[in-house]
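> Have a look; sequence and predicted model below, questions after that.
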Amino acid sequence: MDTETRDGCLPDFLDLLLDTVILVDAEGRIVYANAACERMFGYSPQELAGRNLFDFVAPEDRERTCEEARLVIAGHHRIGFENRYIRKDGRRVHIMWSARWSEKDQLRVGVARDVTELRQAEAIQHATYAISEAAHEAADLDVLLREIQRILATLVPVAGLALATCDRRTKKLCFSYQMDSEGNSPVFDVPIACHFCDQIMCGGVSGATRDAALAALAGTKSSRGSACTLALPLEVQQETIGVLVLKSEPGTHYSERDKELLHFVSEQVAIAIDRAQLKAELLRAARHDELTGLPNRRLFQDRIQSALARCIRNQRAMAVLYVDIDDFKQVNDSLGHAMGDLMLQEVARRLQFCVRETDTVARLGGDEFVLLLEDLQSMSDAQAVADKIREVMSPPMDIGGRVLGVAASVGMALYPEHGLEIEQLLSHADEAMYSDKRSKAPTTNH
């Protein structure tokens, strides 16, 4: 392409094109760019002149872009090559190129089209589908959120993610998940985060107040090089079920386009999280006693089977303790089932006080409870727990304004002394409990 053509009317015609036309020499320097380049890159043709085109390529795309340029210079026409560029305002754009080499002019002639919106639409569609799939396949909420974090990171910069949800029973806001890109937790200062997320859920934070809240939440100031925080209310059927909080990489910020992207996928994220929470609640309801919140018979059976397998494998001891409330029927008959339920809840609370976090307290039904103690050093460890149960049960209970005395019968079975099978251990503990009950004089509960 000679100078006369370049300096004549051809550039004026090229400025009418909606696509960008760029001429680049063998070293990558921009010789010419038409007017459309400013819409695409944010730089005017004058600003681009003499600059190296590779300086604007996204770092992760530079190697393959250089290889593509070598192919063009070698005489291979390239049609439909895509890469990403950094605009003057810092945003990334997806560009599709058609290019050829002019041997006569020793220039690469490239025609570029901005396909950012198309690629973002595809990314949103893919992310929405992936989140929906994850909601069906994830074993629990933590697994789902880790997958959501990975998916969102394909759309926007995500250095950390947290989920604030409102417990449906207690109505308290808590962070049920926090994780940064390296797998570390926590990401945010929890008290500050809970405070502002609670306000966001209630619609009490907006404008400058919300910006300040999110800056405090991130633990950073709105300064160059700091991280940016974005709070995304999650709504299902016009109810806000939580707040998803994203933290950007240091030095990056969330643009209006990023917010639009997240808005598109937020509904699917909300549905997925709501479904996972409902699944967890149904699973818990199936495996826990509704009245006391303790593991029920089904969950206890699972745990004792696992505990026995560990005892056999590690040659360790364990104990099963049956606990029955003396004269509980009399409380139900004379004071009513509501008072009886309150007593059972207090008994459950006291029993949990007697064991370690690694042990299990379960309610089998009625006034029957069972404790599973693992990794015991000796029989005296189990006996100490049995003694503690009797001790914590001895103080009167204030139930619905009435002071009631309570006593418990306890039966104990040890593995391997009293049996090698689960049924043997349960039977021995049950017999020991009834033996303890028969040895007592009648008690009075009111």
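Here it is on my side, so go on. Residues are numbered from 1 along each chain as shown.

> When you work out contacts or count neighbours from here on, use the C-alpha atoms and nothing else.
OK.

> Secondary structure element holding residue 85?
Counting by DSSP states H and E, the element that carries residue 85 is strand 78-86.

> Against that first model, consider the following:
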Amino acid sequence: MKAQPRPNPVTALSKSELERRLREATMLKQIVATSGAPLEPLTVLNVICSELVEVVGVQHAGFARMSEDGQYLTVVAEFGGEHRTGLNDRIPLKGNVITQKVIKTRRPVAVLDAQNDPRMGAGREAARHFGVVSMLIVPILAGDRVVGTLGLDSYEPRRFGRSEVALVEAVSRAASPLLENAHLFDQLKTELAERQRAEEELRKSRTLYQELVNSLEGVVWEAELHKDSLVFTFVSRQIERVLGYGMSEFLGPRERSVWPRVLYPSDFEQVAQRLRTLAITLETAEVEYRALDKDGRLHWFQDRISALREVDGTVRLRGLIVDVTDHKRAVRLERDRNLALELIARGAELEDILEVLVEMLAAQLPEVACAIQVLKSGRVRFAASTNLPETLRRFFEAGATGPLGYRVQEGEASAMPDFEQEQRLDDPARQLLLRSGYRSALTLPVTSKEVVLGALTVISPSPLEPDVRAAHIVADLAAIAVDRQGLIEQLEYQATHDPLTKLPNRMLYQQRLTQAMQRAEEKGRLVGVLYIDLDNFKKVNDTFSHATGDELLRSVARQLAAAVRPGDTVARLGGDEFGVILADLPSVQMAERIARKLGAEVNTSVRIGNRALEVTASIGLALYPRDGTDADALYRYADREMYAVKGKPADKAPPAAEGQ
């Protein structure tokens, strides 16, 4: 008998099943990515809640942990909606039939009407209070043991589909270790407190003590204080991994130990004074200080130091050092990020914001130098830098956007891990960078909506990882700041310029006239105000079309702008009326000469398409302070002069059209 072909397992899946698996894979990928971040377990659970709210389409999601006696649940993470159950709130299981069923059967339960379902028990009142209509409760298992629940709340009636339930179950399985770790994290805090009480017992067995401290994540050290002489007697081997020096280099009298060179110079005396105080008070204290490793990198240490006096009078100091550099930098990074966003929101100057950003990066990576360049209208501008030697500053000022980033123009990051081996770097630039003490670079494009706005370049004396988080955050914030500045400039331009002719509008014209009069008063000069009106412009619109009239206005605007001096202003005041400010005039004669020049430029034939239009204009001139000492008086005088000229018969000729 002929064998039947087996169906392809992929094509046999339904569309809905494929969609469910895709959503589940996307969700789990996000969970895995978040779980690998340097975050506490509860923070990751909060992120998972936010992902569930987005993917499933509910208004609220939350994790609860089962108590050891199984009598209540404690909310440990949640996201979304107007209501918050309250972190660490205890939810009794007694009377809550639905949650008891979930725990007993180890299977999800959906509730269509949580406000009226009698199985909810006291939970009905909570559902009414928070506006929850439908719910999905899923158990979280560790092996065959229920360690908590994952709940989804909807403020509208809904049924949870089979694929959605399967997705939430998959998330609960992925989140189970995190929920367990959150519990272990709390237990660890308690265990650290208990460790202090064990120190006296550990002292009795030196061998066991050394084996234990060498297995710890932190660095344990001991020293003896004889009068004013401090002798370091022990340090655990983790010091080699953290600071790069051998264990033996830390031992012996303080003068011969490497400790004075390792401690940050400004912190050394503070730590020494604290040790002397503890030797007198025999207390336990936590001391924070900075240290430099063998490669010059900065570390933040949190040192828990205790002191006790031996029978012979010797004071023994013992410390447990924890490297809190990552935590310190994360806190500082978040604080600086919020500060930068606040500056951007307040509309601070772009240069000030970019200076804050480079200092923000320097706080995260003190050994590096960095520069931000901004690309505007096709030109590169050096905007901000920190720790950058003057020779390298000139290199960046004269170079292209991201001179060390060979893919920055395409909007891609690029790294140069070793200048000596980098083939894409020309030799003069290589020697300049190496002489300055730098060996690697990372260049990140500053982009917004796939448009390259500039570049952030980071150079380091040691290799840089391409995924340096702080650098990427700084580049993103720089993009927000530059993009916002561009938007502000665009809005300011639109608010102060005529959209048809691109000339300044009446508002900007008035501002510049006020400024010109102030400068003229200080310097004893004159200011000319010209009022220009095109004769018979309405006939152009009526005879040839408004499009022809618009093009005529643009042509006149170009002629006027080309005829004035660099410091003068040509503005469109409305309709067919133009205004000109002649600033810093030495004499009346010069004002009249410029006015005649403008008249000659405007009173000419203008070709619009296949038509030649004979253009005439009436011009009125007023001088500050001769004809008025404020803007309104000057406007009125120039307006009267203009109408006096317009009344002349030669100016009344209608526009002529040729070549029709």
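Sure, I can see it. Computed from a prediction, not measured in an experiment: that's the story for all the values here.

> rewinding a little: angle of the helix or strand that the strand holding residue 85 of structure 1 is followed by against strand 78-86?
Along the chain past strand 78-86 of structure 1, the next helix or strand (assigned with DSSP H and E) turns out to be strand 92-102. Taking axes from the mean of the first three to the mean of the last three Cα atoms, to 10 degrees, strand 92-102 of structure 1 and strand 78-86 form an angle of 140 degrees between their directions.

> need the contact list for residue 54 of structure 1.
For residue 54 of structure 1, the contacting residues are 28, 62, 65, 66, taking Cα atoms under 8 Å, 6 or more residues apart in numbering as the criterion.

> Using the three-state scheme, assign the second one.
When you say that, I think you mean residue 62 of structure 1. Going by DSSP: H, G, I helix; E, B strand; the rest coil, the secondary structure assigned to residue 62 of structure 1 is helix.

> Which residue, neighbours along the chain excluded, lies closest to it?
Here the nearest residue to residue 62 of structure 1 in space, its sequence neighbours aside, is residue 54; by Cα to Cα, 6 or more residues apart in numbering that works out to 6.9 Å.

> just the first one next, same as before
The spatial neighbour of residue 28 of structure 1 that comes closest, neighbours along the chain excluded (Cα to Cα, 6+ apart), is residue 52 at 5.2 Å.

> Neighbours of the one you found, how many?
16 (other Cα atoms under 10 Å).

> just checking, it touches residue 30?
Yes. A contact is recorded between residue 52 of structure 1 and residue 30 when judged using Cα atoms under 8 Å, the distance being 6.0 Å.

> what about residue 338 of structure 2, distance to residue 450 of structure 2?
Here residue 338 of structure 2 is placed at a distance of 24 Å from residue 450 of structure 2 (Cα to Cα, to the nearest Å).

> So between these two, which is more surrounded?
In terms of neighbours (other Cα under 10 Å), residue 338 is the more surrounded of residue 338 of structure 2 and residue 450; the figures are 12 against 9.

> Show me what the more buried one lines up with in structure 1.
In structure 1, the residue matched to residue 338 of structure 2 (TM-score structural alignment) is residue 129.

> so who does the counterpart of residue 428 of structure 1 in structure 2 touch?
For residue 428 of structure 1, the equivalent position in structure 2 is taken to be residue 637, counting by TM-score structural alignment. Applying Cα under 8 Å, 6+ apart to residue 637 of structure 2 gives the contacts 620, 621, 622, 627, 628.

> Out of those, grab the one that's most surrounded.
Counting by other Cα under 10 Å, residue 622 has the largest number of neighbours within the contacts of residue 637 of structure 2, with 27 neighbours.

> Verify the stated contact: that residue with residue 640.
No. Look at residue 622 of structure 2 against residue 640 with Cα under 8 Å: they stay out of range, at 9.5 Å.
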